[in-house]
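Peer 1: pasting the structure only:
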């Protein structure tokens, strides 16, 4: 019975994805080829008049986007064939009509959460979650089309165990500093931005980590997004 249900569940997820992206232009930029993403992208908008573009490099993706004067849903892997990582997301976010971006990370990814947030990724999904059909891809696409931010729960589990009920409230200054931490700034850069002594910025960051019950700056950024403290 379970074996029979699995194809049905896969079909239901595909129908959900198809409905989500039906009225949107989509650019899928993956390398190496992720069969789950590629297959979904190729089948999700067959009845849609909106563009369905595919690429494996930043330069080709940039060219494709330049040929269309409309916002896209951009689904991209962390590394492309020309070696670029977050270049596509930065480019997409720098356009007059910014594109919404979903970044697929491998289980052994080398990007930090602050890096991806600073680049402008709207949704982060682990490749393993797509392969397991956990629903993370659907939730990520839902975030793109509704203007929200999404972090794969599997990714969150790698960084923190914080719940809203257990954290101490952050001060206005700490919220401001958390925003800069999530943007990838160092303690020294935060100090310069806010006209603080470097030691003061360091102490604030340490206090933030303690209150969010995390050990790293990346985990603090994840917690900030998940708890709605970081834009």
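Peer 2: In hand now; what should we look at? Every value quoted in this text rests on a predicted model; they were computed, and no experiment measured them. Residues are numbered from 1 along each chain as shown.

Peer 1: every contact and neighbour count from this point should use C-alpha atoms.
Peer 2: OK.

Peer 1: name the residues of stretch 44-60 that are buried.
Peer 2: Within stretch 44-60, the residues that count as buried by 16 or more other Cα atoms under 10 Å are 44, 45, 50, 52, 53, 54, 55, 56, 57, 58.

Peer 1: what strand or helix carries residue 101?
Peer 2: Taking DSSP states H and E as the criterion, residue 101 maps to strand 100-105.

Peer 1: could I get the full set of helices for this protein?
Peer 2: Taking DSSP state H, the helices of the chain run over residues 2-21, 35-43, 58-66, 87-93, 113-119, 127-131, 136-146, 153-157, 172-182, 187-194, 198-212, 217-226.

Peer 1: ok, so of the buried residues of stretch 44-60, who is nearest residue 180?
Peer 2: The nearest member of the buried residues of stretch 44-60 to residue 180, counting by Cα to Cα, is residue 58 at 27.1 Å.

Peer 1: give the contact list for the residue lying closest to the closest one once chain neighbours are set aside.
Peer 2: What sits nearest to residue 58 in space, not counting adjacent residues and going by Cα to Cα, 6 or more residues apart in numbering, is residue 88, at 5.7 Å. By Cα atoms under 8 Å, 6 or more residues apart in numbering, the contact set of residue 88 is 58, 61, 62.

Peer 1: one more structure, for comparison:
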């Protein structure tokens, strides 16, 4: 089945450019484009697989839209579109469950693959955003509650979560730790339940915030 996409941006030129690129891609349909004012109703109505959502829009910004979509339990995976990166925006978007940060000047040849990764549950971050994500600056405020949640995981679950935080897929984690993909899927499901996380990204954010790393899963 084709991936269903909605593009939200306050600039018509940006919406059109992304739509042209993605509709020319096999198995992708852009079912709607709109600005921030119409975003929530449009996404809820069309029920897409992926939303590409501008961070900064003049009337209703992307974080407000993302927060409302999550409040309504929208199933779509959301990637933020941006021309800039700040720790505040990155941290807030990731904590709200965004599964990607894409620059508006992303290489057109790479864009469809990034969308496929996001649709399949992966995390895609533009290089500059990735640097912010891994710098540790976002995660210095890990609370006692965060640490308690991490402490509830088994050593194997902490190892798997650390690899999820690196952006690895279940198949890649399975290869890394020499287990079957189905076993990894079960571990990830258990991790999300124990952490009370609605997505792999939210679990990864908690892992980063508490300093969990693949090199020290038993700490």
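Peer 2: Cool, the structure landed. All values derive from a computational prediction rather than experimental measurement.

Peer 1: TM-score of the superposed pair?
Peer 2: Overlay of the two chains. TM-score (TM-score structural alignment, normalised by the length of structure 2): 0.55; 156 aligned residues with a Cα RMSD of 3.9 Å.

Peer 1: can you put the contacts of residue 88 of structure 1 in JSON lines and add distance to residue 119 of structure 1?
Peer 2: What follows is the contacts of residue 88 of structure 1, written out as JSON lines (distance: Cα to Cα, whole Å):
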{"residue": "58", "distance to residue 119 of structure 1": "15"}
{"residue": "61", "distance to residue 119 of structure 1": "17"}
{"residue": "62", "distance to residue 119 of structure 1": "16"}
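
Peer 1: in structure 2, which of the residues you listed still touch?
Peer 2: Compared against structure 2 with both residues aligned by TM-score structural alignment, their matches' Cα atoms under 8 Å, those retain 61, 62.

Peer 1: tally of neighbours for residue 91 of structure 2?
Peer 2: The number of residues packed near residue 91 of structure 2 is 17, by other Cα atoms under 10 Å.

Peer 1: what lines up with it in structure 1?
Peer 2: Alignment note: residue 91 of structure 2 maps to residue 114 in structure 1; criterion TM-score structural alignment.

Peer 1: about what we covered before: just say which of the helices of structure 1 is most tucked in.
Peer 2: For the helices of structure 1, average neighbour numbers computed from mean count of other Cα atoms under 10 Å are highest in helix 217-226, which has a mean of 23.

Peer 1: list of residues touching it?
Peer 2: Residues outside helix 217-226 of structure 1 that contact it (Cα under 8 Å, 6+ apart): 112-114, 149, 151, 156, 159-160, 162, 178-179, 181-182, 208-209, 212, 214, 230-231.

Peer 1: who's in contact with the residue minimising distance to the centre of structure 2?
Peer 2: Among the residues of structure 2, the one closest to the centroid is residue 99, at 0.7 Å (Cα atoms, centre = their mean). Counting by Cα under 8 Å, 6+ apart, residue 99 of structure 2 makes contact with 77, 78, 79, 118, 121, 122, 123, 124, 201.

Peer 1: can you put the residues you listed in JSON lines and add distance to residue 45 of structure 2?
Peer 2: Converted to JSON lines, the contacts of residue 99 of structure 2 look like this (distance: Cα to Cα, whole Å):
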{"residue": "77", "distance to residue 45 of structure 2": "15"}
{"residue": "78", "distance to residue 45 of structure 2": "16"}
{"residue": "79", "distance to residue 45 of structure 2": "19"}
{"residue": "118", "distance to residue 45 of structure 2": "21"}
{"residue": "121", "distance to residue 45 of structure 2": "22"}
{"residue": "122", "distance to residue 45 of structure 2": "25"}
{"residue": "123", "distance to residue 45 of structure 2": "25"}
{"residue": "124", "distance to residue 45 of structure 2": "26"}
{"residue": "201", "distance to residue 45 of structure 2": "25"}
